[in-house]
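Engineer: Sequence first, predicted model second:
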Amino acid sequence: MEIKKSLSADLEGKKGTGLLMGFVLALSAMFVAFEWTQHDKKVIETEPVFTAAIEEDMIPITQQPEVVAPPPAAAPKIAEIINIVDNETDLVEEEVETSEEVNQAIVTTPGTGTTAVATGPVGPVVEEVDENQIYDIVEENPRFPGGEEACMKWLSDNIKYPPICVEQG
């Protein structure tokens, strides 16, 4: 470091003495603060000049009479209506046609209860990967192609130290 003023104005030599003086002053201030005491003050109690008698009104406890609810009215009876059907009536048999094949699956939509036949092969569903998705947590950390040795070689070839810093050490 270059000296820009006279030697008498240089404060580097007096730095240690100033630090020690500061410690002494701080410790002495703490010692005085810990040893500081106050004398106990005596409190003289005197009788009050005015005493007021406060009368409280006693409120009697009241109880509500219990009211019994009337029993609920009986529900009206509903007459059962029985429809008698002849045993000799002919029922029409309906034939159900299906278009299912071996590789089709029946899909039921929850909530609506509708069913549909899925076409195409039945198997595991492959989700599409969105290339523009931003990840907060990744499973594998990024690596330099070629490993650590190739990274160090690239850094040593491409980073140039400034010549002014080399001159100044």
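Structural biologist: On my side now, so go ahead.

Engineer: from here on, contacts and neighbour counts on C-alpha atoms
Structural biologist: OK.

Engineer: need the longest helix for the protein.
Structural biologist: Counting by DSSP state H, the longest helix found in the chain is helix 15-35.

Engineer: What is the subsequent helix or strand relative to that one?
Structural biologist: Sequence order places strand 105-108 as the next helix or strand after helix 15-35, per DSSP states H and E.

Engineer: other SSEs contacting that next one?
Structural biologist: On a contact count with 3 or more C-alpha pairs under 8 Å, 6 or more residues apart in numbering; DSSP states H and E, strand 105-108 meets strand 115-118.

Engineer: Show me what the strand it packs on is packed against.
Structural biologist: So strand 115-118, by 3+ C-alpha pairs under 8 Å, 6+ apart, packs with strand 105-108.

Engineer: Name the SS class of Met152, please.
Structural biologist: Three-state assignment for Met152 (DSSP: H, G, I helix; E, B strand; the rest coil): helix.

Engineer: In addition, the following structure is provided for comparison:
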Amino acid sequence: MDAQEILKADLDDLVFEGKNKSYGAYELRKKYGRHIMIALLISVGFYITAFVTPYLFALMKPDPVVVAKKEIKYTELSEPPPIDKNTPPPPPPDLPPPPPKTIKFTPPVIKPDELVKEEDVPPPIEEMQQAEISTVDVDADATYDFSAETQVVEEKAPEIFMYVEQMPEFPGGQAELLKYLQKNLRYPAAARENGIEGKVVLQFVVDEGGKISEIQTVRDIGGGCAEESIRVVRSMPPWKPGKQNGNAVKVYFKLPVTFKLGTE
């Protein structure tokens, strides 16, 4: 390549001078700029499409329907008239008088002497003169059924609350309760041998005096853990009872007891 050709030649011609240009590398380097320009145009077109598409969708979307807000009109009520404490209460309504009490008159019946019973014979005049006159009217036709059973009113059992204003509490609080469980709880042998661990949940009632009763197992993990938890709860001292409106009441209480291997 002479000096005149060198001035007109590009870098690829100089690099591949005297080499096999038909191998393919020469063609790739010659078209490299064109490929870059095509890739740049495709990228620019993709980004423009990505940004313009949402805007076109927004233009095609119909305008939202504006719902008019309803106006709420408030009517101001006038203040009630003051109450005069000196005004006497209105008189009671006129009620019709109660109907007068009447006693049924039994007309006398004439019977033969042999049909007259002793209890039907009127008392002699001497006894009637000595008797006192009663002021109570007795209905001769009134009857009373003595066979009817007397209704017995049963005393309603006190209500057991689930939640109250002041829940029951172990003496000394939550910290003392945990100490009591750690001190008295023993890991059952069956649970230890079978690798059982977890949480047992008990439910019981704390009455007005703080005594525990009606112990039930809500959740059991087996291995005798529930039985051991019930034993420890039964041995607890009286709790501080729950209160509702300042009064001690019966309350349900749920107690979780955790069993973990490596601890007693």
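Structural biologist: Nice, I can see it. Since the structure is predicted, the reported quantities are computational estimates derived from the model, not experimental observations.

Engineer: What's the TM-score once they're superposed?
Structural biologist: Once superposed, chain against chain, the TM-score is 0.19 (TM-score structural alignment, normalised by the length of the first structure); 42 aligned residues with a C-alpha RMSD of 3.5 Å.

Engineer: just to revisit the earlier point, buried residues of the longest helix of the first structure, list them for me.
Structural biologist: Residues of helix 15-35 of the first structure include none that count as buried (16 or more other C-alpha atoms under 10 Å).

Engineer: What is it packed up against?
Structural biologist: Looks like helix 15-35 of the first structure contacts no helix or strand (3+ C-alpha pairs under 8 Å, 6+ apart).

Engineer: Any idea how many residues pack against Ala105 of the first structure?
Structural biologist: 16 (other C-alpha atoms under 10 Å).

Engineer: ok, and the closest non-adjacent residue to it?
Structural biologist: Nearest residue to Ala105 of the first structure, sequence neighbours excluded (C-alpha to C-alpha, 6 or more residues apart in numbering): Ala118, at 5.2 Å.

Engineer: Could you count how many residues lie near Cys151 of the first structure?
Structural biologist: 13.

Engineer: Kindly report the same for Val117 of the first structure.
Structural biologist: 13.

Engineer: Name all residues that make contact with the residue nearest to it when sequence neighbours are not counted.
Structural biologist: Of all residues not flanking Val117 of the first structure in the chain, Ile106 sits nearest, at 4.6 Å (C-alpha to C-alpha, 6+ apart). By C-alpha atoms under 8 Å, 6 or more residues apart in numbering, the contact list for Ile106 of the first structure reads 115-118.

Engineer: distance of the residue nearest to Ala105 of the first structure from Val24 of the first structure?
Structural biologist: Using C-alpha to C-alpha, to the nearest Å, Ala118 of the first structure is found at 89 Å from Val24 of the first structure.

Engineer: And Ala116 of the first structure, by the same measure?
Structural biologist: Counting by C-alpha to C-alpha, the gap from Ala116 of the first structure to Val24 of the first structure is 90 Å.

Engineer: Over to Thr108 of the first structure?
Structural biologist: 86 Å.

Engineer: State the distance from Ser43 of the second structure to Phe51 of the second structure.
Structural biologist: Taken as C-alpha to C-alpha, the span from Ser43 of the second structure to Phe51 of the second structure is 12 Å.

Engineer: ugh, wrong one, I meant Lys8 of the second structure
Structural biologist: 44 Å.

Engineer: name the element Val201 of the second structure belongs to?
Structural biologist: strand 198-206.

Engineer: following that strand, which helix or strand comes up?
Structural biologist: Downstream of strand 198-206 of the second structure (by DSSP H and E), the next one is strand 212-219.

Engineer: tell me the angle that next one makes with strand 198-206.
Structural biologist: 150 degrees (axes from the mean of the first three to the mean of the last three C-alpha atoms, to 10 degrees).

Engineer: tell me what strand 212-219 of the second structure is packed against?
Structural biologist: strand 198-206, helix 225-234.

Engineer: 7 Å - rerun?
Structural biologist: strand 198-206 (3 or more C-alpha pairs under 7 Å, 6 or more residues apart in numbering; DSSP states H and E).

Engineer: Give me the buried positions along the strand it packs on.
Structural biologist: 200-206.
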